[in-house]
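Student: What would the 3D arrangement of this be:
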Amino acid sequence: KAIFTKVKHERYAAVAVAIAETKAAFADSLGSDEIQHKLFAALMEEIQYDLLRSGILDRGVRVDGRGTEDIRPISCEIGVLARPHGSALFTRGETQALATTTLGTTFDEQVLDDIEGDRRERFMLHYNFPPFSVGEVGRLGTGRREIGHGHLAKRAIERVMPGKERFPYTVRIVSEVLESNGSSSMASVCGGTLSLLAAGVPIKAPVAGIAMGLITEGDRFAVLSDILGDEDHLGDMDFKVAGTEAGITAFQMDIKISNVSSEIMTKALDQARRGRLHILSIMNKTISVPAAEISEYAPKILTVKIDVDKIGAIIGPGGKNIKALCEQYGVKINVDDDGSVTIFGANQKASMEAKAAVLGIAQDPEVGIVYQGTVKRVMDFGAFVEILPGKE
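Tutor: This is a model prediction of the structure:
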């Protein structure tokens, strides 16, 4: 009865009481022999293992009372934090992830040094799993588990990210797991997608993730949707599947048995698809398309194309001209070899003024066009008037 308690911490407490009562009943037999106590602990673990698995295979009932295909209650919120460019809180049962999206400039791209040389990442996803999320006290920091889970979530969302031409921002998602009872990486995928939409990132389609489990005994098997931590620990498989309504974007499988048959794999993928579509339908009720405008706190980006032979005029000797523009308008300017000039400003006004200045430097004065100029110097024979930046 104790192991089939619905709420995680209540279940753990009930199991602990049951084990303590059983241990007290056999206190005389156990005595003070340390080996006997270790054997008793192993036996209790084995009993829990058998009870959980037999409940699923024989009665189709899981420890929290769900059926094999049932998914825990889901709630979604966006805009839970005012300052980040996008934020979302995704809760599925006793697993909860707070995801935030930050928009940056080209200068914020992550530079990676690998065997093939330097490369730059425009999209980053960082996954944090603090000990308090599972009721523990421990050291904070990033370990192999956090890196692996973050990489899986990143691969799931990366497939739907827009190209640089359509959305020139550098994007960083941070997922903070606030509570965990299974599948926190897939909750990060769902929360990350919601925060991207809230930030106004034009992703190709929303992405959701689900963790599938497996219980086997001889020829019998049961595939579980949306597994709990206990089902991951005592089960035979942890199969994470993420994707859109159209298909899968990422998956990862951990198994404790020698092989998985095609029958099991087919059922797991089919069941995962139904679960994914169910989760997406709930997410879409909260937000299904990108926000019309990005946050007022996000940098404003403008892109303009100039002739390649004008790049030198924009940059100037030793970068003099481009540095002066950045300082004058409070912006950052990036010039690519193909003549694409990207302007990053804290507000639209500064970006527009800097854009006008760049276009002024890049264009040649035309006869018949009226220019508004600034008198720079007055001489005996006349005056020098700057009609375009740097051109008198």
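Student: C-alpha from now on. contacts and neighbour counts both.
Tutor: OK.
Student: burial measure for G86, as a count.
Tutor: Number of residues near G86 (other C-alpha atoms under 10 Å) recorded here: 29.
Student: Tell me, how many residues neighbour the closest residue to it other than its chain neighbours?
Tutor: Of all residues not flanking G86 in the chain, A199 sits nearest, at 4.0 Å (C-alpha to C-alpha, 6 or more residues apart in numbering). For A199, the count of nearby residues is 28 (other C-alpha under 10 Å).
Student: and if you look at the one 3 residues further on?
Tutor: The number of residues packed around P202, counting by other C-alpha under 10 Å, is 18.
Student: And this one, please, so the two structures can be compared:
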Amino acid sequence: MQAHTYTTQLGGKELTLETGKVAKLVSGSVTVRYGDTVVLVTAQASDRPSTLDFLPLTVEFEERHYAVGKIPGSFQRREGRPGEKAILSARITDRQIRPLFPKGYRQETQVIITVISADQQNLPDVLGAVGASAALSISDIPWAGPTACVRVGHVEGQYVLNPTVAQLEGSLIDLVVAGSREAVLMVEAGAKNVDEELLVGAIEFAHREMQPLIDLIERMREELGKEKFEWIQPSDEISALVPELTEAARAAGLKDALLTSGKKARSQAVKDLRDRLIAERVLDLEAEGAAAQVELYKAAFEKVQKAELRRMILEENLRTDGRDTKTVRPISIEAPFLPRAHGSALFTRGETQVLGTTTLGTERDEILIDDLGLETGDKFLLHYNFPPYSTGEVKRMGGQSRREIGHGNLAKRAIRAVLPAFEEFPYIIRIVGEVLESNGSSSMATVCAGILSLMDAGVPIKAPVAGVAMGLVMEGDRYAILTDILGSEDALGDMDFKVCGTAEGVTALQMDIKISGITPQIMREALAQAKDGRLHILGKMNEVLPAPRPELSPTAPRILTTKINPDKIGTVIGPGGKMVRELEAMGAQVTIEEDGTIRIFSSDSAAAQAVLERIQAITREAKVGEEYEGTVVKITDFGAFINLFPGQDGMLHISQMSEERIDSVEAVMKVGDKIRVKIASIDDRGKLDLIRPELEGKVAPRAPRPSGPRPSRR
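Tutor: From the prediction side, this is the model:
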């Protein structure tokens, strides 16, 4: 097959799509190049449907160290399992393409994105999403694309399309937007406390600027696209049962069952109603085909239940827990909650409950991140845990799921914007969000619980942050935006739109759409309604903790900071690290930076203070005019050497010892004597000349010392 290349301008740089040269046995294969970053994206579907009752789509994001000319640092010197960044990059693509597969499509489908070249400036995550759109579009896999994906920054008052890593450092936002020709499908952003209109403007800018890219992929599909294969449509038997079952369910009290108070009680009431309706229709459960008939009725009842929930919201402004569309569930907060954690808070909103904890550590606790050969550190960690008991289920427990990593990253972006600079608060910060109960919006509860735990620990954050999850139910031109959605509303609705921020602006947002897209007007309404919900939650948080506690938690370790002359770093370290080991044996950790900044970390404030005083003593520098109580350590014919402090001696000349002429130093002092002296001068070699303070002005100043080596006192 001949290679085909397609090129367009995107953000002032050339973006190239190529197919037909590599990976030719796969259904769809595309390489995407932007700058010197190149990703290979493949799409393949199984030739038979799976037995699963959901879309079996997997997206893998593979990073190769050869992309940056590096050998992996692992023991086996090969790449291991994907890290958090790769997982988050895979989720960007997954959330963009998943809504556009046909309803009922059950063929196992796999998209693999491999980073084969990385220039460390043009980020590969959005290029992977672009490549997935192109690969699916030209493949034989049924998919209603194309889509496009871009990143937007805001630098010096201007929107920037696909900013470089360097540009992102000075940007107010880091916004990733995916969309189709008509509408936006997915949004993810971290922001530095910006107003909602700036974000809507950025989303509109992104959707407008991605259109040439969609044109390019459509041209590829028209010229090279394969015919889409036929797939087995879901049985129409289910749909045929829905009308009669809907009428019967409503007559039997479906609405009342859906309005039952409490998640578990509601679920049981609905299940009892369903089982009763099925029992009336499948009379003999032992008869041949009865089991299959029961499963058909269960599937039909799910459709009936979903339709009734949506009808209640759209026609009656009524939700299953009795709220209207704009009301936030009842909130309760307890802070502190744990006796030994540095900071803790229990945040409960309806039937969603998260325990947030804050732990403070030293620079030794900083996490190292290997980003395709570039090792960087992160001084802020946030971990989100979602155990099965939080939903009343039993599941196998293993490592962190992709969902946990994604939710944790969203909460982390929301909180990072208000953390103090490390120079002002030199702690490594770790937040853990432990989901104890979940009925929707647990990631947003993690934001609230995490912020409260920071404040409880005494971390001087810039402002409190709260998060709220918004939903959407849309039928034709009718729609309702829901504040603080339940788990069932997430499942039945058409949008999951999470917004986090302070009272002044947004710090993070994430939007996933299950329909073909939404308009900027709906986004504006959702953001405005989310702000009202956010302010309500912030008000509840303010009632419990209006500001960070004025002092660090008693259980939190203390950090003392001092700065020394960089030339003295060797003195603090000592030969082979001997001195620093002695310092740490006093009960504190010591970190030393190249500029001479030293941080002393200990849970024992007295030990930290003792280490600080020891460091100050061994690195102290003498200054002209300072007085000291020194010790005579050596006597010569011309004077005496006086030790002022560890490592620092000065010379008191015989002419500066007495108003009257003396013939011998021993006549006025001996080794071991304590004597008060003052620094008269320091020469260009750092040598100190001393005088007795009480003789200042009474004896002639000593003549300047001749240059050349000074005799040793030993």
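Student: Next, the TM-score between them, please.
Tutor: Put the two chains on top of each other and the TM-score (TM-score structural alignment, normalised by the length of structure 1) is 0.94; 387 aligned residues with a C-alpha RMSD of 2.1 Å.
Student: Now do the same for the residue nearest to G86 of structure 1: its match in structure 2.
Tutor: With the correspondence set by TM-score structural alignment, A199 of structure 1 lines up against A457 in structure 2.
Student: wait, that match sits on A556?
Tutor: Yes: with contact defined as C-alpha atoms under 8 Å, A457 of structure 2 reaches A556; the gap is 7.4 Å.
Student: any residues in contact with both of the two?
Tutor: Residues within reach of A457 of structure 2 and of A556 at once, by C-alpha atoms under 8 Å, 6 or more residues apart in numbering, are H342.
Student: returning to what we had before: is it true that the residue nearest to G86 of structure 1 touches I294?
Tutor: Yes: counting by C-alpha under 8 Å, A199 of structure 1 does reach I294; the two are 5.6 Å apart.
Student: would K240 of structure 1 count as being in a helix?
Tutor: No: counting by DSSP: H, G, I helix; E, B strand; the rest coil, K240 of structure 1 falls outside a helix, being strand.
Student: From L269 of structure 1, how far out is it?
Tutor: For K240 of structure 1, the distance to L269 of structure 1 equals 10 Å [C-alpha to C-alpha, to the nearest Å].
Student: Those two - which one has more neighbours?
Tutor: The neighbour comparison of K240 of structure 1 against L269 (other C-alpha under 10 Å) goes to K240, with 22 against 16.
Student: Translate that one into the numbering of structure 2.
Tutor: In structure 2, the residue matched to K240 of structure 1 (TM-score structural alignment) is K498.
Student: Equivalent analysis for C76 of structure 1, please.
Tutor: That one, C76 of structure 1, aligns with I333 by TM-score structural alignment.
Student: SS state for that match?
Tutor: Following three-state DSSP, the label given to I333 of structure 2 is strand.
Student: show me where the stretch 101-250 of structure 2 has helices.
Tutor: 124-138, 165-169, 196-209, 211-224, 236-251 (DSSP state H, counting those that start in this stretch).
Student: any idea which of those is most buried?
Tutor: Comparing the helices of the stretch 101-250 of structure 2 by mean neighbour count (mean count of other C-alpha atoms under 10 Å), helix 124-138 ranks first with a mean of 29.
Student: got the angle for that helix vs helix 211-224?
Tutor: 40 degrees (axes from the mean of the first three to the mean of the last three C-alpha atoms, to 10 degrees).
Student: Tell me the residues of structure 1 aligned with helix 124-138 of structure 2.
Tutor: Against structure 1, helix 124-138 of structure 2 falls on no residues (TM-score structural alignment).
Student: Find the residues that touch each one of A199 and I294 of structure 1.
Tutor: H85.
Student: Looking at structure 2, which strand is longest?
Tutor: strand 37-49 (DSSP state E).
Student: and that one, which stretch of structure 1?
Tutor: Under TM-score structural alignment, there's no match for strand 37-49 of structure 2.
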